[in-house]
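Asks: need a structure here:
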Amino acid sequence: MDQRAPIPFNRHLTFWALACLGCAADLWSKHYMFSQPDLLAHDIRWMWEGHAGFQLSLNEGALFGMGQGNVWVFASCATAAAVAIPVWLFVFGAARDRGLTIALGCILGGVIGNLYDRLGLPGLQWANWDSARSGTVHAVRDFVLIARRWPPQGQFDVWPNFNVADSLLVCGAIALFLISWRRPDRPPTPESAVAS
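Replies: As a prediction, this is how the structure comes out:
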């Protein structure tokens, strides 16, 4: 890839639009779900009985709840990623690749959505969730519940609750994996980079 070719304007538009829309969808959906009285009362709102619905939870860890209690480590990593991704794309020129730009736009939207929660910006208080704790909640707000009963009359297996930001992060990571397997037939020219 010719590193001297200018980065097309549509790459900036694509990246920032995906990041902003993804983050907005995440924050709006969290705000909406965490304002529902039945969910705040710890009820489950089933969309498909026994399989998919909504249930509120707070995650002080990372993906699948790993690393519970290390909220500031994850917040620091998210801050570094929020700076590094645009720099890599637009300063070092990785944005010449459309697929990479799309995947990283989704990832940045998810990173910022969850970072907002880790910084305690929603203003939730622990006293409303756990009577043994006090202070501001610095945890990711999750609400999507996926469960299955196995065997059919047995106990539920529940997937860890997640949110829109988590979905963006996972889809972006899968896209990056698939992009890494891509083998172009020939190196792109500056003209093809601008056209795509």
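
Asks: make it CA atoms for all contacts and neighbour counts henceforth
Replies: Noted.

Asks: my guess is Asp157 is in a strand, correct?
Replies: Yes - assessed by DSSP: H, G, I helix; E, B strand; the rest coil, Asp157 belongs to a strand.

Asks: List the contacts of stretch 46-62.
Replies: Residues outside stretch 46-62 that contact it (Cα atoms under 8 Å, 6 or more residues apart in numbering): 33-34, 39-40, 42-45, 65, 67-71, 74, 118, 138-149, 161.

Asks: another one to check against the first:
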Amino acid sequence: MAEAERIIGTPDVDDDEAAVPAERPKGKRRIIALFAVAVVAYLLDLGSKLLVVAKLEYHEPVKVLGNALELRVIRNAGAAFGLGAAYTVIFTIIAAVVIAVIARLARRLYSLPWAIALGLLLGGALGNLTDRVFRSPGIFEGAVVDFIAPAHFAVFNLADSAITCGGILVVLLSFRGLDPDGTVHRN
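Replies: Alright, predicted model coming up:
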């Protein structure tokens, strides 16, 4: 267990200690990590969407793993599973708020694992927000390009994957007791 704690950055804590600051990254490393992860996630999402729209839209789906996975372009005005298509403007506002909250939180961020998690959330939110702002049918009403289509599941994109992975990491870090400010809580 000590090796896993070293990898994710949570120090050993005695049971009688309520909170202990974790080792803080030197300088601005945590902010650089957050924005580096966000930029990589964003660029991968943007590049993949540009590629699939140029090469796959209005074409037959491409089977990647037989019937288990295919690449198929759809435009999703709603949220997950296409729900809430009439509320595209609300999803745009939510994404913008998430981006603002993460940017504000970055100043008080002293945990590298949290920086990675928030970077994934930020990059994914920016990727889908870009679609909602710049794609048809209009500004703030655009449909998100989804193209990864596993069998018997919703079609999604790399931004959705980044958001999901970031969210799972946030939950794991929270269960571990690691706070974004670098403190560790054990109950």
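
Asks: which of the contacts of stretch 46-62 of the first structure are buried?
Replies: With burial judged by 16 or more other Cα atoms under 10 Å, the buried subset of those is 33-34, 39-40, 44-45, 71, 74, 118, 138-148, 161.

Asks: Select from these every entry located in helices.
Replies: Secondary structure assignment by DSSP state H places Met33, Leu39, Leu40, Val71, Phe74, Arg118 of these in helices.

Asks: Please determine how far the counterpart of the fifth one in the second structure is located from Leu51 of the second structure.
Replies: This points to Phe74 of the first structure. When the second structure is aligned by TM-score structural alignment, the residue opposite Phe74 of the first structure is Phe91. Phe91 of the second structure sits 24 Å away from Leu51 of the second structure, taking Cα to Cα, to the nearest Å as the criterion.

Asks: How about Pro25 of the second structure?
Replies: Distance from Pro25 of the second structure to Leu51 of the second structure, by Cα to Cα: 37 Å.

Asks: Surely Pro25 of the second structure is in contact with Leu112?
Replies: Yes - under the criterion of Cα atoms under 8 Å, Pro25 of the second structure makes contact with Leu112 at 7.1 Å.

Asks: what about those two, which has more around it?
Replies: Set side by side, Pro25 of the second structure and Leu112 show more neighbours around Leu112, with 23 against 14, by other Cα atoms under 10 Å.

Asks: Skipping adjacent residues, who's closest to the more buried one in space?
Replies: Closest residue in space to Leu112 of the second structure, ignoring its immediate chain neighbours: Arg30 at 5.4 Å, by Cα to Cα, 6 or more residues apart in numbering.

Asks: cool, Val158 of the first structure as well?
Replies: Val158 of the first structure's closest residue in space is Ala147 (Cα to Cα, 6+ apart), at 4.3 Å.

Asks: Show the contacting residues for the one you found.
Replies: Contact analysis of Ala147 of the first structure by Cα under 8 Å, 6+ apart lists Gly50, His51, Ala52, Phe156, Asp157, Val158, Trp159.

Asks: Please repeat the previous calculation with a cut-off of 6 Å.
Replies: With contact set as Cα atoms under 6 Å, 6 or more residues apart in numbering, Ala147 of the first structure has these partners: His51, Asp157, Val158, Trp159.

Asks: where exactly do the helices run in the first structure?
Replies: In the first structure, the helices defined using DSSP H lie at 9-33, 37-40, 71-86, 98-118, 164-181, 190-195.

Asks: coming back round to it: could you measure from the residue nearest to Val158 of the first structure over to Ala78 of the first structure?
Replies: Counting by Cα to Cα, the gap from Ala147 of the first structure to Ala78 of the first structure is 29 Å.

Asks: Equivalent analysis for Ile85 of the first structure, please.
Replies: Distance, Ile85 of the first structure to Ala78 of the first structure, using Cα to Cα: 10 Å.

Asks: Those two: which is more packed in?
Replies: Each of Ile85 of the first structure and Ala78 has its neighbours counted (other Cα under 10 Å); Ala78 has more, 21 against 18.

Asks: ok, back up a step: what's the overlap in contacts for Pro25 and Leu112 of the second structure?
Replies: Common neighbours of Pro25 of the second structure and Leu112 (Cα under 6 Å, 6+ apart) do not exist.

Asks: Identify, from the contacts of Ala147 of the first structure, the entry nearest to Gly105 of the first structure.
Replies: Trp159 (25.9 Å; Cα to Cα).
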